[in-house]
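>>> Requesting a structural model of the entry that follows:
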Amino acid sequence: MTRDPKANPAPLPLTAAEDRQTLLRTAYGRFPSGVVAVAAMEDGRPLCMVASSFVAVSMDPALVAFCVQWTSKTWPRLTRAPRLGISVLGDGQDGAARRLASRDESKFDAIAHYATAEGAVFIEGAAAWFDCSIDNVLDAGDHGFVLLALESLSISPAVEPLVFHGSEFRRLGVRDLDRTALKSG
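Here you go, the predicted structure:
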């Protein structure tokens, strides 16, 4: 079969890229991801950052993870919390995601949330909640890979997740798969 150069151009070596960061950001953005709010209480007030790098890691033990940029001002403060609340943001919560990602001190004023006795903070209307404790943080270049031990969870099956793709928030498109294509492959 002949390769279609319009469908997939030949790979470009990163050393030859004029603007390496833009190229990487564009390439990484081709993979859709969910959006999570990582939140905890600090001095009686909710504290939050937003991540689109959340991933399930292990069933036994129950582990999840996300990546955090080392330059984050919020992350060092969140590391002091005994528990972190991970809220998988739902469809229609793109405004909340933008607000929670901002540096606005009053970002929680218009966002319904719930805090546990252990200090985890959850966003109301999310597709799922994960109550976690930090298990390990691994150096991963300009980011840290944060491994979290799952303590408890809550699922809202009727809520579709918010999707981040190509630097935009999107809606998850659900369609029937062509079952005949799956059988012939």
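>>> C-alpha only now, for contacts and for neighbours.
Noted.
>>> I'd like the distance from stretch 125-134 to the chain centre, please.
Taking C-alpha atoms, centre = their mean, to the nearest Å, the mean C-alpha location of stretch 125-134 is offset from the chain mean by 11 Å.
>>> Give me the contacts around that stretch.
Contact with stretch 125-134 is made by 79, 82-90, 120, 122, 146-161, as judged by C-alpha atoms under 8 Å, 6 or more residues apart in numbering.
>>> Go again with 7 Å.
Counting by C-alpha atoms under 7 Å, 6 or more residues apart in numbering, stretch 125-134 makes contact with 82-90, 120, 122, 147-157, 159-161, all of which sit outside it.
>>> Confirm that F145 lies within a strand, as I assumed.
Yes: assessed by DSSP: H, G, I helix; E, B strand; the rest coil, F145 belongs to a strand.
>>> Can you give me the distance of it to E118?
23 Å (C-alpha to C-alpha, to the nearest Å).
>>> Among those two, which residue is more densely surrounded?
F145 (18 against 14; other C-alpha atoms under 10 Å).
>>> residues contacting the more buried one?
By C-alpha under 7 Å, 6+ apart, the residues touching F145 are 65-68, 137-139.
>>> Please, a ChimeraX command that selects the buried ones among the residues you listed?
Buried residues within those, by 16 or more other C-alpha atoms under 10 Å, are selected in ChimeraX with:
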select :65,66,67,68,137
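>>> Among the contacts of F145, which lie within strands?
65-68, 137-139 (DSSP state E).
>>> any idea how far stretch 78-96 is from the chain center?
9 Å.
>>> Next, the distance between the ends of it.
Start-to-end, stretch 78-96 (C-alpha to C-alpha) is 19 Å.
>>> And this one, please, so the two structures can be compared:
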Amino acid sequence: MHSIDTQLFRKTFGALSTGVTVITTLDAQAERFGVTANSFTSVSLDPPLVLWSQSSTSRSHAAFRDSDRFVIHILADDQSPISDRFARSGGDKFVGLDIEDGIEGLPIIRGCAAYLECRKIAAYPGGDHVIFLGHVEHLVRHDREPLVYKNGQYLPTAGAPALSQAAA
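Sure thing, here's the model as predicted:
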């Protein structure tokens, strides 16, 4: 088996345009956690299933691992600052955000293009990540353009400003 250069692997996937999501949850003490992820996709229409993955070394990993629920926010094209905020480690990422309570009090970030409230039904090891499978129990779709990411940059969409650089 050939060894793959991790930087080249990352750059190769950077050639693929993706939507940008923020996933949120609550831990057992009702503390809010969130993370930016572009590893999100639908799995099944019947039942409605989605998946996303998270690094097993992420500071918020224990909260997602131990929680039975999560919310996937498909960010709108003007929400790159929210993407950047949740991509960084540490601090209270929810300070100053317009939040509402979803199912069982999970934090929902207002202004997104869409959000899906999910019950976690499985978690699978995937190398240095864990793959979470969720059953969509409620969703909302707004008439907003999604935030798109490619080659380390946010891409402009209809009526959006020029490119901006994402946080590392």
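>>> re the thing from before, could you find the two of the ones in strands among the contacts of F145 of the first structure that are most distant from each other?
A65 and D139 (13.2 Å; C-alpha to C-alpha).
>>> before we move on, what SS does the alignment partner in the second structure of T22 of the first structure have?
Applying TM-score structural alignment, one finds that T22 of the first structure aligns to Q7 in the second structure. Three-state assignment for Q7 of the second structure (three-state DSSP): helix.
>>> Could you report the distance from Q7 of the second structure to G14 of the second structure?
Q7 of the second structure is 10 Å from G14 of the second structure, by C-alpha to C-alpha.
>>> what are the ranges of the helices in the first structure?
20-28, 75-78, 94-101, 179-184 (DSSP state H).
>>> isn't T41 of the second structure right up against L51?
Yes: in this structure, T41 of the second structure is within contact of L51 by C-alpha atoms under 7 Å, at 5.6 Å.
>>> So D68 of the second structure versus T21 of the second structure, what's the distance?
In terms of C-alpha to C-alpha, D68 of the second structure sits 19 Å off from T21 of the second structure.
>>> Could you do G126 of the second structure as well?
Relative to T21 of the second structure, and taking C-alpha to C-alpha, G126 of the second structure is found at 20 Å.
>>> For these two, indicate the residue with more neighbours.
Set G126 of the second structure next to T21 and count neighbours by other C-alpha under 10 Å: T21 wins out with 29 against 13.
>>> and that one, what does it touch?
36-38, 72-75.
>>> from those, which is closest to R59 of the second structure?
Out of those, the member with the shortest distance to R59 of the second structure (by C-alpha to C-alpha) is T36, at 12.6 Å.
>>> Identify each buried residue in stretch 48-66 of the second structure, please.
Buried-residue list, stretch 48-66 of the second structure, by 16+ other C-alpha under 10 Å: 49-54, 56, 60-61, 63-65.
>>> start and end residues in the first structure for it, please.
Using TM-score structural alignment, stretch 48-66 of the second structure pairs with 62-80 in the first structure.
>>> quick one: terminal-to-terminal distance for the matching stretch?
Termini of stretch 62-80 of the first structure sit 22 Å apart (C-alpha to C-alpha).
>>> residues in contact with it?
Contacts for stretch 62-80 of the first structure (C-alpha under 7 Å, 6+ apart): 40, 49, 53-58, 142-150.
>>> For PyMOL, write the select line for the buried members of those residues.
In PyMOL syntax, the buried subset of those is picked out as below (16+ other C-alpha under 10 Å):
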select buried, resi 40+49+53+54+143+144+145+146+147+148+149+150
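>>> Filter the contacts of stretch 62-80 of the first structure down to the ones in strands?
Going by DSSP E, the strands hold 40, 49, 55-58, 143-150 from these.
>>> end to end, how far does stretch 67-74 of the first structure reach?
End to end - C-alpha to C-alpha - stretch 67-74 of the first structure spans 13 Å.
>>> Check the offset of that stretch from the chain's centre.
On C-alpha atoms, centre = their mean, the centre of stretch 67-74 of the first structure falls 13 Å from that of its chain.
>>> Over to stretch 110-119 of the first structure?
On C-alpha atoms, centre = their mean, the centre of stretch 110-119 of the first structure falls 19 Å from that of its chain.
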